[in-house]
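Trainee: return atomic coordinates for the entry below.
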Amino acid sequence: MSENSELIYKLDDNPSNKESFFAAIQHVLASFIGIITPTLIIGGVLGLGDEIPYLISMALMVSGVGTIIQAKRPMGIGAGMICVQGTSFAFLSSVLAAGFIAKANGGGPDQILSLIFGVCVLGAFVEIAVSQFLDKLKRVITPVVTGTVITVIGISLIKVGFTDLAGGQWLLTNKPELFASFDNLFLGGLVMVAIIVAHKYGNQWVRLSSIIIGMLIGMIAAVLMGKVNFSAINQVESIISLPVPFKYGFSFDIAAFIPIALIYLITAIETSGDITANCMVSKQPIAGKSYIKRIQQGILGDGVNSLIAGLFNTFPNTTFSQNNGVIQLTGIASRYIGVWIGGILIVMGLFPHIGALFRAVPNSVLGGATIIMFATVATAGVKILTHVELNRKNMLTLAVSFGMGLGVLLVPEVVNTVSANIGGDLGSIVKSIFGSPITASGLSVIILTLFLGEYPEEYNPIIQDFPLDGEHSAKVKS
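Mentor: All right, here's what the predicted structure looks like:
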């Protein structure tokens, strides 16, 4: 469906039950893997074991509730559109860092999850506050800031995906001789090839489901190779998963909180872009008071949904961008579809065997899909940066920000040594803030954006490095 074609159902239209269910299924297919994948990665890296099926159930259930909130806009919370909510990849590194803090203190799964959900709940108030002061953050909400942070998020996550493709972190730590074995590399490569082929030869519906198709093919191959352990499914005793507020307790650590709070600020900026794209495909205004109000209420919805997520034992939520493509593909922008999507996700979350089934997916199969998904995040950041004018200020800002972020990623020993020399709680805080490439680059780009401000002169590197007066500037532009 072309960008200029008419919608079959507009924002406030209410399709029949049959059409609504069919449209909702397409949205679920587009977002399902993205909702559960962060939980699978976090559970695997932190060794959460038997808790993973329950965490997946909660991820699906809370995503469903959040999607309904965004669609129905109760008490002015939510964008009033099809804004499918799902576990955010942006928080992955910071959540893992918080988990490792608890693990380093001798904590088990309960203590790890208690700290993660504690800081995520408190961090959600950052995004809630940002939604109320969105118009005051114009100097920070720029393509340079968002593009830099999203690019570094994607690049830093590629390491996680590539590790899974070769067998996973547990194998690397405990059985390094089996890491990057032929079997693991074959399965991961097979998934990647299947996803690529689905994009090249499939119709629109096949392309929409390419991630699921790739993982399904990889799973079948893994079963034939004897690489799937189905015992985890049989070990699930309960038939239904019920949400229990703060099931694992509540704890707090400032060193774990600061990076997560910063990511909440970044995801608020990212959500504004996703909702703008949704407005475009849904034929809604992208300027004026109604548009600003929709953005503010949508970001508020993201914050409230992340608060609910932490309360009910899952990781922060955000608005998924891939579902904008489904709206354009189906021609159905009705916000009532969001209620159907949420209902389907809630029903899926009620049954823990679904989570146990995905826990049985080998890391190499998961890695073959996630490395593409994570690289896509980085590419999205690069796409934003292509719209940035590379004047002296922006080039300096990008250079320093990427230098700090990628420097920390490639040589983490620098920050580890500095934090060890400082010692105590202050050393832990320094390590938590500057030990993450996302927070290192994010803080750098925000500080430089505020400090450098606007250059008084225009600059054209093709001519030479000197200021241009107004007359010459106009000629250069022409």
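Trainee: from here on, just use CA atoms for contacts and neighbour counts.
Mentor: Fine.
Trainee: now do the same contact list for Leu398.
Mentor: Val144, Thr148, Val445 (C-alpha atoms under 8 Å, 6 or more residues apart in numbering).
Trainee: and the nearest residue in space to Gly349 that is not next to it in sequence, how many neighbours?
Mentor: Nearest residue to Gly349, sequence neighbours excluded (C-alpha to C-alpha, 6 or more residues apart in numbering): Ser57, at 4.1 Å. By the criterion of other C-alpha atoms under 10 Å, Ser57 has 31 neighbours.
Trainee: check which helices and strands the helix or strand Ser57 falls within is in contact with.
Mentor: Assigned by DSSP states H and E, Ser57 falls within helix 52-72. On a contact count with 3 or more C-alpha pairs under 8 Å, 6 or more residues apart in numbering; DSSP states H and E, helix 52-72 meets helix 17-46, strand 85-87, helix 289-311, helix 336-349, helix 352-359.
Trainee: this one as well, want them side by side:
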Amino acid sequence: MSPMTAEQARDPDHFPGLAVAIPLGVQHVLAMFVSNLTPAIIVAGAAGFGFGSPDPAPMIYMIQMAMLFAGIATLMQTIGLGPVGARLPIVQGTSFAFLPVMIPIVAGQGVAAMAQLTTAAVIGGLFHACVSSCIGRIRFALPPMVTGLVVLMIGLSLMRVGVQYAAGGVAAQGTPAYGAGTSWMLAGIVVVVTLGLSFYGRGLWSTASVLLGLLAGYGVAAAMGRVSLAPVAAAGWVMVPQPFHFGFAVSFPAILGFCLMGFISAIESIGAVSAICEGGAGRPATDRELIGATSADGLGTALAGMFGAMPNTSFSQNVGLIAITGIMSRHIVTIGALFLILCGFAPKIGALITTIPIEVLGGGVIVMFGMVASAALSILSGVAWTQRNMLIFGVALSIGIGLELEPDAVSHLPGTLRIILTSGVLPAALVAVILNLAVPDRVSAA
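Mentor: Below is the predicted model of the structure:
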């Protein structure tokens, strides 16, 4: 096979052949695999049917649907469906952005709370798709200071989860096992291996560093007798997705939270599409590509919610992978999407994931959420830190973190407002947007 020309490498419609497309497609899956599954695992744990629960079946189902609908939503982006989809090499996956809103809704409520969550995902996703056409016109209200603050709040809101997992999980709190040295050792192995491969590995070794770090921790845990494969033996070979698997239940706090976070997710996707076009094709993204990408976000979230999965969005780590390989072909990502769909129908894969000790997962989560916060700092580095911007950022950050740390401060408010205000992300974003629009843009010395 003759090598690709520079023009072919930058062409989204060019197919480089199966010999190139298959390994690169699998590489895209490896880069996002752990991040795609983690939100479903965290939500299941917050609801009370996560790791260590007597019945792992609901979490296995959520893991399978995370893979299946990440693949389907990715196909919407790469192949397109009418006006839906950017027809670019965009990888979709389960979104971390919604976690600060989802966790308070399901906290300790069991499987029954999932009906409210998935129903809200359907309605919020449809709302997201409907407003996608006007996203470009409201970008002026979301400068890097606001989007960077939102991403930072997402990372900060979730760091507690990583430490809880690394110490033994919420279920172990109050027992001698919580915070034990063996727990931190397992989490530490994952962190050290992940960092070592990220810094010194090349190619797949670096791209899949989090996955390989988890495998290293899993191997040590297995040697310590901490792994049981009984769930894998009990799981079936094929799982068929069921519409409204968890039921249908309307929760206004959940719906409002999902609709508001839909705007944040849309801005994330606009950033990903812009980065792909500028870095991979050397041109700005077109309006059609931006509208198609954000509408695919919304419809992908609605479809996932209909079958019991979490909302999804474009994955930034795969944007970076395109920059590394220098190949813009959307057909490569299509092959990765087909691989995800196949995994989604195989429940033994989900059952195997549930055998990972929670401390091992905690090590991976610490790295992932730390990277979310680091990405925010990268966005914020381009902000002109005038006195105005520092005050807006500081007030929004203070209110967002303060209400999340002290939720009883708004205990007298109605339930809907209480959930929204204590999410951390939404109050910080709303305050930042309002102040940014209301305060005159005077350049003052910082």
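Trainee: who wins on neighbours among the contacts of Leu398 of structure 1?
Mentor: Highest neighbour count within the contacts of Leu398 of structure 1: Val445, with 28 neighbours (other C-alpha under 10 Å).
Trainee: where's the aligned residue in structure 2 for that residue relative to Phe33 of structure 2, distance?
Mentor: Counting by TM-score structural alignment, Val445 of structure 1 corresponds to Ala432 in structure 2. In this view, Ala432 of structure 2 and Phe33 of structure 2 are 33 Å apart by C-alpha to C-alpha, to the nearest Å.
Trainee: do the same with Leu68 of structure 2
Mentor: Relative to Phe33 of structure 2, Leu68 of structure 2 is positioned 12 Å away (C-alpha to C-alpha).
Trainee: okay, those two: which has more neighbours?
Mentor: Neighbour tally, Leu68 of structure 2 and Phe33, criterion other C-alpha under 10 Å: the higher count belongs to Leu68, 25 against 20.
Trainee: next up, the contacts around the residue mapped onto that one from structure 1.
Mentor: Under the alignment (TM-score structural alignment), Leu68 of structure 2 maps onto Met61 of structure 1. The contact partners of Met61 of structure 1, taken as C-alpha under 8 Å, 6+ apart, are Leu345, Ile346, Val347, Met348, Gly349, Leu350.
Trainee: highest average neighbour count across the helices and strands packed on helix 52-72 of structure 1?
Mentor: Comparing these by mean neighbour count (mean count of other C-alpha atoms under 10 Å), strand 85-87 comes out on top with a mean of 30.
Trainee: what's that one packed up against?
Mentor: Packed next to strand 85-87 of structure 1, using 3+ C-alpha pairs under 8 Å, 6+ apart, are helix 17-46, helix 52-72, strand 317-319.
Trainee: that older thread, if I align to structure 2, which of the contacts of Leu398 of structure 1 are still contacts?
Mentor: When you map those onto structure 2 and apply both residues aligned by TM-score structural alignment, their matches' C-alpha atoms under 8 Å, the shared contacts are Val144, Thr148, Val445.
Trainee: of the residues you listed, closest to Asp302 of structure 1?
Mentor: Thr148 (21.6 Å; C-alpha to C-alpha).
Trainee: is it correct that the closest one is in contact with Ala399?
Mentor: No - using C-alpha atoms under 8 Å, Thr148 of structure 1 makes no contact with Ala399, being 10.0 Å away.
Trainee: give me the common contacts of those two.
Mentor: Contacts common to Thr148 of structure 1 and Ala399, judged by C-alpha under 8 Å, 6+ apart, are absent.
Trainee: so which residues of the stretch 351-478 of structure 1 form strands?
Mentor: Applying DSSP state E, counting those that start in this stretch to the stretch 351-478 of structure 1 gives no strands.
Trainee: helices along that one, start to end?
Mentor: With DSSP state H, counting those that start in this stretch as the definition, the stretch 351-478 of structure 1 shows helices at residue ranges 352-359, 363-385, 392-410, 413-422, 424-434, 437-452, 470-477.
Trainee: can I get these in JSON lines including distance to Phe91 of structure 1?
Mentor: Shown next, in JSON lines, are the helices of the stretch 351-478 of structure 1 (distance: least, C-alpha to C-alpha, whole Å):
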{"stretch": "helix 352-359", "distance to Phe91 of structure 1": "21"}
{"stretch": "helix 363-385", "distance to Phe91 of structure 1": "12"}
{"stretch": "helix 392-410", "distance to Phe91 of structure 1": "16"}
{"stretch": "helix 413-422", "distance to Phe91 of structure 1": "20"}
{"stretch": "helix 424-434", "distance to Phe91 of structure 1": "14"}
{"stretch": "helix 437-452", "distance to Phe91 of structure 1": "10"}
{"stretch": "helix 470-477", "distance to Phe91 of structure 1": "41"}
